[in-house]
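>>> okay, predicted coordinates and the sequence, questions at the end:
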Amino acid sequence: MGLDYKKAGVDIDAGNQAVELIKKDVQSTFGPEVMTGLGGFGGLFKPDLSKYKNPVLVSGTDGVGTKLKLAFKLDLHNTIGIDLVAMSVNDILAQGAEPLFFLDYLATGKLEPEKTAEIVKGIAAGCKEAGAALIGGETAEMAGFYQPGEYDLAGFAVGIVDQDQIITGENIKAGDLVIGLKSEGLHSNGFTLARAALFDKAGFDYTAEIEDLEKNLGEELLRPTKIYVKTVMALLEKFKLKGIAHITGGGLIENLPRILPDGLKAEIKKDSWQPQNIFELIQEAGEIAKEEMYRTFNMGIGMCLVINKDDKTQILKELELMGEKACLIGKIKAGAGDTSLEIK
């Protein structure tokens, strides 16, 4: 018998089955701007530009990283897609952009239609939370390239903002305040260190029940990245936010200074919020230095807003009304030399 594509390791029929299984979830993200269905060579999106004077497109791309290892170990795949969407839409949100649409890329060694459907269900859920249409994607079956049962995810988002409303941080000045929006745990950063501390060094089981955690260890680590789009876009309708920093890889130490003009630094009061218990567990398990924790993890703060001090009370009240967990975590000060961050 001669070879065919299926015998070589690529099952086209499984791919077609996966498309059928994901169709309903993908279409649930569509609004009137989407002009194509599944199966086209490109996704067509016709944005309503009537509310913009000088529209600018803003794009961002990311993956999920080694958090995927947890999904493989626990065989839980229905939330990891939320992480994928969140990492990109939160990035473009930092410049004041409202997400329009999202595209994903899923690669695996052997396509499993039901697992693919679970992954895409999470991507669709993330898109709906962000108000973005899932207008396209790619599923690649790459025999022999990935370990059995494993896959990789990547994606990108495109958003829109009026040119005079782009948030750059250039107007931040000494005396401005920093509000922190709480995270849902680790989000999607620092998992290489977290796994090394918890599983390699401390020897925890992935399903260990630990007293101070609401879920078993693996499920706690798999909490999806919080999507801040609705909260921040609602604030932007009422207030002028001077700067927004998405706290991802590099933690507070690396990310908040990225939006500060030269000659300024942020002073953060670490006692102004309580990081989730998972961070203390990781630190103790790995005997990790405090500075390394703040450089690697978000430590309970997923996004920072730099605001005028006169808006503090109103913004915090508005966040409370929206059910957002937020607190005043620091202030902007004059600082010689490069922009920096000081945690006290």
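Now that the structure is in, tell me what you want to look at.
>>> drop to CA atoms for contacts and neighbour counts, all remaining ones
Will do.
>>> what does the helix or strand hosting residue 332 contact?
Under the criterion DSSP states H and E, the helix or strand holding residue 332 is strand 326-334. For strand 326-334, the external contacting residues (C-alpha atoms under 8 Å, 6 or more residues apart in numbering) are 173-182, 263-270, 272-273, 316, 319-320.
>>> next one for the comparison:
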Amino acid sequence: MTKSLTYAEAGVDIDKANRLVDKIKDIAKGTPRQGVMGEIGGFGGLFSLNVDGYEKPVLVSSTDGVGTKLKIAFMTNIHDTIGIDLVAMCVNDIAVQGAKPLFFLDYVSMGVLDESVVPDIVKGIGEGCKLANCALIGGETAEMPGLYNPGEYDLAGFSVGLVDNSRIIDGAEIRMGDVLIGIASSGLHSNGFSLVRKICFDIMKLTVDTPVPELEQTIGEVLLTPTRIYSETIQMLIRDLPIRGLAHITGGGITENIVRIIPQACDVAIRRGSWERPPVFHFLQSGGNVSETEMLRTFNNGIGMIAVVPEDRAGDVLDRLHALGERAWAIGEIIARKGVSPQVKWVD
């Protein structure tokens, strides 16, 4: 070889990466900044921890991705909402323990950095951080030639929150007779998309641009509806109402997630038809001939978060949720354990 080979010729363009970092800095500055020290671009993100008002502060952390919902973003070439999903999947998981999210970091990786796509992705992440009232303080944008198909990428997110030890919500105070309050989802959120794609694109032979009259959108628009972020709603609830347990309804649906927080002596009874199930779930169930059991253990079916509350305060919790603009319903109760392991009993 007579010519000097460059990193860019091998597929990694450092100058392009630096330009993208400059764009990301501007997005990060638009997220809540209290506690943030410095700006994106250093080796680590700095955050000054204010623990005034906390007797025994505890940090709560979570990491997650978006799963194969990313495939819908690739198919539609719409990338400015998937970042909301990324933030939601992380901050909702720490919110159920009573933690207030403080900051968020992201990881974006693709074969060839696309200067039109990456800012859209991070724009969504910034919007998610605003909704969660936390700061975007850092992340990584990686160019990995040969690892991804053209036009594809992967995302991961990392959130850290703060809660006082005495106010951690872990389900330990849940008692028989407590009421389950279901808080509405915005649709599919970010779970079950391998089954969704099989139903929509393999079985029903739809394209992302196919209009679905009963859903009043194209199927691509329906599937890309961002995951709800419940952080602020939960903080408003736990401030002065007795919340004994919270469950984020993600992969595994209501069936698998609610049992993660109930005590050993308890089971859960949930009333079918006690909440409004968005039309997308009926559409998918019919299109794929999916059993009700499979629907309930795969999708959220319209309930994105469940709060367990004392029976005599259920009305107050519902009133507060409705005042906050949430759709919510009393969907079940905590009952005595009958079997060896916790389970959900579906009742009419």
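On my side now, so go ahead. Everything quoted here is computed from the prediction, not taken from an experiment.
>>> overlay them and tell me the TM-score.
Here the superposed chains carry a TM-score of 0.99, computed using TM-score structural alignment, normalised by the length of the first structure; 344 aligned residues with a C-alpha RMSD of 0.8 Å.
>>> about what we covered before: can you select the buried ones from the contacts of strand 326-334 of the first structure in PyMOL?
The command below creates a PyMOL selection of those among these that count as buried (16 or more other C-alpha atoms under 10 Å):
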select buried, resi 173+176+177+178+179+180+181+182+264+265+266+267+268+273+316+319
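>>> re the thing from before, mean shift of the strand holding residue 332 of the first structure relative to the second structure?
For strand 326-334 of the first structure, the mean distance to aligned residues of the second structure following superposition is 0.6 Å (mean C-alpha distance after the TM-score superposition for the first structure).
>>> where does that strand end up in the second structure?
When the second structure is aligned by TM-score structural alignment, the counterpart of strand 326-334 of the first structure is residues 328-336.
>>> what about the contacts of strand 326-334 of the first structure, which are in helices?
The helices, defined by DSSP state H, take in 316, 319, 320 from these.
>>> helices along the stretch 51-200 of the second structure, start to end?
Remark: helices assigned in the stretch 51-200 of the second structure by DSSP state H, counting those that start in this stretch are 70-76, 82-95, 118-132, 193-197.
>>> out of those, which gets nearest to residue 16 of the second structure?
Closest of the helices of the stretch 51-200 of the second structure to residue 16 of the second structure is helix 118-132, at 11.1 Å (criterion: C-alpha to C-alpha).
>>> nearest residue to the residue nearest the centre of the second structure in space, please, no chain neighbours.
Computing the C-alpha centroid of the second structure and ranking residues by C-alpha atoms, centre = their mean puts residue 89 first, at 2.4 Å. Across the structure, with C-alpha to C-alpha, 6 or more residues apart in numbering as the measure, the residue nearest residue 89 of the second structure apart from its sequence neighbours is residue 64 (6.2 Å).
>>> map the one you found onto the first structure.
Residue 64 of the second structure maps onto residue 62 in the first structure, by TM-score structural alignment.
>>> how about residue 317 of the second structure?
Alignment of residue 317 of the second structure against the first structure is given by TM-score structural alignment, with residue 315 as its counterpart.
>>> just residue 96 of the second structure next, same as before
In the superposition onto the first structure, residue 96 of the second structure corresponds to residue 94 when matched by TM-score structural alignment.
>>> report the contact partners of the nearest residue to its match once chain neighbours are set aside.
Leaving aside its chain neighbours, residue 94 of the first structure sits nearest to residue 244 (4.8 Å; criterion: C-alpha to C-alpha, 6+ apart). By C-alpha under 8 Å, 6+ apart, residue 244 of the first structure lies in contact with 93, 94, 95, 167, 169, 259, 303, 304, 305, 306.
>>> what's near enough to touch the residue nearest to the centre of the second structure?
With the criterion set at C-alpha under 8 Å, 6+ apart, residue 89 of the second structure makes contact with 64, 65, 66, 190, 227.
>>> how about CSV for these, with distance to residue 78 of the second structure and neighbour count added?
Output for the contacts of residue 89 of the second structure, formatted as CSV (distance: C-alpha to C-alpha, whole Å; neighbours: other C-alpha atoms under 10 Å):
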residue, distance to residue 78 of the second structure, neighbour count
64, 21, 18
65, 17, 22
66, 15, 25
190, 16, 27
227, 15, 26
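>>> could these go into a markdown table alongside distance to residue 19 of the second structure?
Converted to a markdown table, the contacts of residue 89 of the second structure look like this (distance: C-alpha to C-alpha, whole Å):
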| residue | distance to residue 19 of the second structure |
| --- | --- |
| 64 | 27 |
| 65 | 25 |
| 66 | 25 |
| 190 | 30 |
| 227 | 29 |
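>>> hmm, back to that, out of the contacts of residue 244 of the first structure, which comes closest to residue 76 of the first structure?
Relative to residue 76 of the first structure, the closest of those is residue 303; by C-alpha to C-alpha it sits at 26.3 Å.
>>> which position in the second structure aligns with that closest one?
For residue 303 of the first structure, the aligned position in the second structure is residue 305, judged by TM-score structural alignment.
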